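Asks: This is a predicted model, with the sequence first.
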Amino acid sequence: MDVISLGKRIRHLRKQRGLTLDALGSAVGTVASQLSLIENGKREPKLSLLRTLARELGVSSDDLLGTDPPNRRIALEIELERAQRSSQYQSLRLPSVRISSRLPTEVLETLVGLHREVERQANLNAATPEEARRANTQLRRQMRDQDNYFGDLEEQARELLEHVDYASGPLSQHVISDLASYLGFTLHHVDDLPHSTRSVTDLRNQRIYLTQNKASAHNPQTVLLQALASHVLQHQVPTTYLDFLRQRVTTNYLAAALLIPENSAVRFLRQAMQQKEISVEDLRDNFAVSYETAAHRFTNLATHHLGIRTHFQKVHKSGTIFKAYENDGVAFPKDATGAIEGQPICRFWTSRQVFDVPDKFSAFNQYTDTPTGSFWCTARTERGPDGEFSLSVGVPYASSKWFRGKETTERSVSRCPDPDCCRRPPRALAAAWAGNVWPAGRATSSQLAAMPRGSFPGVDETEVYRFLEKHSRR
């Protein structure tokens, strides 16, 4: 629900009918102060109140929730309100302009124009891989709009598993090999796979090349299923970075839907929900997958099948977000393009606190109070070639009752995006050291590099073609 647009629409209709806040509040059974919060976009009305408001204002509920502003003036008010609530504007610590009917339209025009220019300048100064950041943001919004659930991919996974007589439990190597054979591919394990690839599919000779390197950070079963998924989904050479990212998302989704089949997983999760013992670890162990795969798969199924809204994070020990997803209202930090990846997460969140927990065997659970609500999160850390990461899954406080670990006494408070929460050092510490230190930051080359060019970003095509030439002659 777009509470800003809804509030402006209610105020417009109320004034059109010549009603005061008190009069409308009395007609719908609420006090004027509560109605004022709704009109100012600071509170979301219950559906029952929404229907009553629509009836009293002489419109349908759908009209009340419409996205098109009634007129140009209200469109400007909505845009200014959104701009002033953005994390980018709040980080400037500037006062907000009170938007009222007495504010001249030309002033509104000027303020909105200034905000647009500030955003444009911020975008110009964004990090070098701006295209990727924008594409990531657009794709994440699409995933959130459908609760990260893709019914067509679930159906494709179901049909594929039927062809190889899958029954239940973990997907064995034998069944995966049968699936490759069913799709017409032979498997070839080599020790000279191009360094920039996880697998190489030779479509001319129907071969899939995989590495025999046991030190690889990627599960070989997952890599093979992702290669098969790209073929099943009939992916073409991507023409934009958004196409490339969308292909990765759908490929990973289909591979996960094969490793953790929908029907079996939902049955397993519902049983755990009845016992109020949902656990990502149990989902991982039951299907013999990695914790990260289980956590991702939980976000696919939790809202659609269990009615649980959730969020997921993969955070480097430095505090940088590598991956994130949310549909539960948690406020991740964003840059001017709306990108989450690469942003520092609050040090008081579970995904940061878990790094300081001595017990690395058990899951770490914590309640965190934030400006957008209280959340329960479970997290654990894993170490890979790129360092130590935390993987966390969280839900709003009201949904914590369904999870194992809900009885935790760990509690934290985050005031981000307020810079005084954790972005700035404590005053006493700053007073003692400010101006007396010069740290040398650890900047990686990827922070300055442009996005890799070519048909497949990040892949050395010459190396791949030479590899295929070499092996096709054998």
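Replies: Thanks, I have the structure now. Residues are numbered from 1 along each chain as shown.

Asks: all contacts plus neighbour counts: C-alpha atoms, from now on.
Replies: Fine.

Asks: where's Tyr367 relative to Phe348, distance?
Replies: Distance, Tyr367 to Phe348, using C-alpha to C-alpha, to the nearest Å: 10 Å.

Asks: which residues do the two both contact?
Replies: Ser412 (C-alpha atoms under 8 Å, 6 or more residues apart in numbering).

Asks: More neighbours: which of these two?
Replies: Per other C-alpha atoms under 10 Å, whichever of Tyr367 and Phe348 has more neighbours is Tyr367, with 25 against 20.

Asks: and the one helix or strand that one maps to, how far from the chain's centre?
Replies: Per DSSP states H and E: Tyr367 is located in strand 364-370. Offset of strand 364-370 from its chain centre (C-alpha atoms, centre = their mean, to the nearest Å): 18 Å.

Asks: What lies in contact with it?
Replies: 348-350, 354, 357, 374-380, 397, 405-406, 408-416.

Asks: mind checking the SS state of Thr409?
Replies: What DSSP: H, G, I helix; E, B strand; the rest coil gives for Thr409 is coil.

Asks: Number of residues surrounding it?
Replies: 10.

Asks: Next, please give the residue ranges for the helices of the stretch 251-400 of the chain.
Replies: 262-274, 280-287, 291-306, 350-353 (DSSP state H, counting those that start in this stretch).

Asks: actually the stretch 101-250 of the chain, not the one I typed
Replies: 105-124, 130-145, 151-163, 173-182, 220-232, 241-259.

Asks: Next, the angle from the fourth one to helix 241-259.
Replies: In this case it means helix 173-182. Helix 173-182 runs at 130 degrees relative to helix 241-259, counting by axes from the mean of the first three to the mean of the last three C-alpha atoms, to 10 degrees.

Asks: take a look at this one as well, against the first:
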Amino acid sequence: MIDPGTTVLTIGRRIRHFRAAAGMTLDDLAGQVGTAPSQLSLIENGHREPRLTLLQAIASALGVELAALLAAEPPSRRDGLEIALDTAQRGPLYATLGLPRVRAGKRLPTEALEALVGLHAELARRSSEASATPEEARRANTELRRAMRARDNYLEEIEDAAEELLGTVGYSSGPLTHRTVEQIVSHLGFSLHHARDLPSSTRTVTDLEHGRIYLPPASLPGGHGLRSLALQAVAHRVLGHTHPGTYADFLRQRLEISYFAACVLMPRHAATEFLLTAKRNRDLAVEDLRDAFGVTHESAAHRFTNLATSQLGITVHFARVGRDGTLFKGYENDDVDFPTDVTGAIEGQTVCRHWTSRTVFDHNDLAGEFHQYTDTPSGTYWCSAQTGQGADGDFSVTLGVPFAAAKWFRGRETTSRSVSRCPDPTCCRQPSADLTAKWRGAAWPSAKLHTHILGALPSGTFPGVDDAEVYAFLEAHAPR
């Protein structure tokens, strides 16, 4: 069986290696296997893929097993370098440079070969970083959001993995304690450690060599976040993640580890049973899910979107919006019209002033959730929202459903109602004719600079992470 990592060039170089070890020339070997020396030369240089019958004849003539010719490892370090150089020069990146190919013949010193291979590797790395433009990241994020919409924001394989893991520690119901999280982490071969000097570019750091997961200090406000951080750290191992090769891979992995943590903190079977009971009583509420499992309001609202369609048969939308109307993140499978840019991205767009996500700020003195019906060009939606405060200022978290589904929710009797005509600019984006006539030419606002516009997309395998800082941290904390 051919090793999946074996290339045609590797097979060719292994043939050449064993031919030279046997003291045979191309003519000698060609004569024994019944082919032309020129054909063997093409095979040895990776320009032609040999038939299996020819490979069997070559192996027999060289006195080796067929498996020896089909192994993935180059026969020597020099051969490995030559294969790496040849592979790089055949790639599309090198073709764009318009440079001649360097032949890795016997006269090329090994030191020069090492330098060329190293330069190609660095060129590929820099090209990969340069390609991770903000536009590419937004497109990747948009594709990921669309893929999740097609699956109703529900990933059954991750749900199953979380349920299986919870079974190993005897979880039954209720909020997941810190102790249970520690048991889960221990079951996976890790231990939790709190560090006040975590690298500033990281949320957690995992020492794979010693099975340690470093978290922020235990005294950090918001213990719910520490449970989630620990679960996200081990999720990479549970889900079999490897180092992301593209920004799209990185975004997908971030989504999956967050999803896994939510599945463990609000397990499918327990959360679904809780929500189905509330639906039968026509008393669904995000705040109840939040309190039942001891999580944040935003986490509960987002988890609701995972289970609403797949388990409750309800289409939904979710949004986190800043006080200024900036949409930080959102999800929908109920046809609500989020504003988008030319790439289809919703992040950074401004939502209508009449949406619940913004009108809630006029009612943020409420102890509980604010409810509102909004008539839009795509239909009428009932929404529940609550405000909060984060590092980026005030924000709202909104969960909404089509009018017909409002009957299942607490707060459906609200008399708050608004009308949105967006994307019609006359809805809320254009000032009135009277104000325009009065103030045009007489106003000179000093605009805030949104620094993210000027910032480059973070580079690195894990975007934005300072490897030097991480490695120094691990060295300082490694057990002696």
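Replies: Thanks, I have it. Note that the coordinates shown come from a computational prediction; the quantities given were computed from them, not determined experimentally.

Asks: Single out the most deeply packed of the helices of the stretch 251-400 of structure 1.
Replies: Among the helices of the stretch 251-400 of structure 1, ranked by average contacts under mean count of other C-alpha atoms under 10 Å, first place goes to helix 350-353 (a mean of 26).

Asks: which other residues reach it?
Replies: Under C-alpha under 8 Å, 6+ apart, the answer for helix 350-353 of structure 1 is 313-315, 317, 319, 345-347, 364-368, 377-379, 390-392.

Asks: what range in structure 2 does that helix sit on?
Replies: Counting by TM-score structural alignment, helix 350-353 of structure 1 pairs with residues 356-359 of structure 2.

Asks: State the distance from the equivalent of Gly458 of structure 1 over in structure 2 to Arg320 of structure 2.
Replies: Gly458 of structure 1 maps onto Gly464 of structure 2 when the alignment is built from TM-score structural alignment. For Gly464 of structure 2, the distance to Arg320 of structure 2 equals 23 Å [C-alpha to C-alpha].

Asks: Could you pick out the longest strand of structure 2?
Replies: strand 379-390 (DSSP state E).

Asks: Mean deviation, that one versus structure 1?
Replies: When structure 1 is overlaid, strand 379-390 of structure 2 sits 0.4 Å from its aligned residues on average, using mean C-alpha distance after the TM-score superposition for structure 1.

Asks: re earlier: would a markdown table of the helices of the stretch 251-400 of structure 1 with distance to Arg141 of structure 1 be doable?
Replies: Converted to a markdown table, the helices of the stretch 251-400 of structure 1 look like this (distance: least, C-alpha to C-alpha, whole Å):
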| stretch | distance to Arg141 of structure 1 |
| --- | --- |
| helix 262-274 | 23 |
| helix 280-287 | 24 |
| helix 291-306 | 14 |
| helix 350-353 | 22 |
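
Asks: which stretch among those helices comes nearest Arg85 of structure 1?
Replies: Comparing the helices of the stretch 251-400 of structure 1 against Arg85 of structure 1 with C-alpha to C-alpha, the closest turns out to be helix 350-353 (25.0 Å).

Asks: And the closest one against structure 2, how far off on average?
Replies: Mean for helix 350-353 of structure 1 is 0.3 Å (mean C-alpha distance after the TM-score superposition for structure 1).

Asks: wait, which of the helices of the stretch 251-400 of structure 1 is closest to Leu225 of structure 1?
Replies: Once the helices of the stretch 251-400 of structure 1 are compared by C-alpha to C-alpha, helix 291-306 is nearest, at 12.9 Å.

Asks: Distance of Arg146 of structure 2 relative to His363 of structure 2?
Replies: To His363 of structure 2, Arg146 of structure 2 is 32 Å away according to C-alpha to C-alpha.

Asks: higher neighbour count, those two?
Replies: Arg146 (17 against 13).

Asks: Translate that one into the numbering of structure 1.
Replies: Aligned by TM-score structural alignment, Arg146 of structure 2 pairs with Arg141 of structure 1.

Asks: How many neighbouring residues does Ile213 of structure 2 have?
Replies: Using other C-alpha under 10 Å, Ile213 of structure 2 is surrounded by 21 other residues.

Asks: List the contacts of the equivalent of it over in structure 1.
Replies: Structural alignment (TM-score structural alignment) places Ile213 of structure 2 against Ile208 in structure 1. Applying C-alpha under 8 Å, 6+ apart to Ile208 of structure 1 gives the contacts 185-188, 199-202, 224, 227.

Asks: Please flag which of the residues you listed sit within strands.
Replies: 186-188, 199-202.
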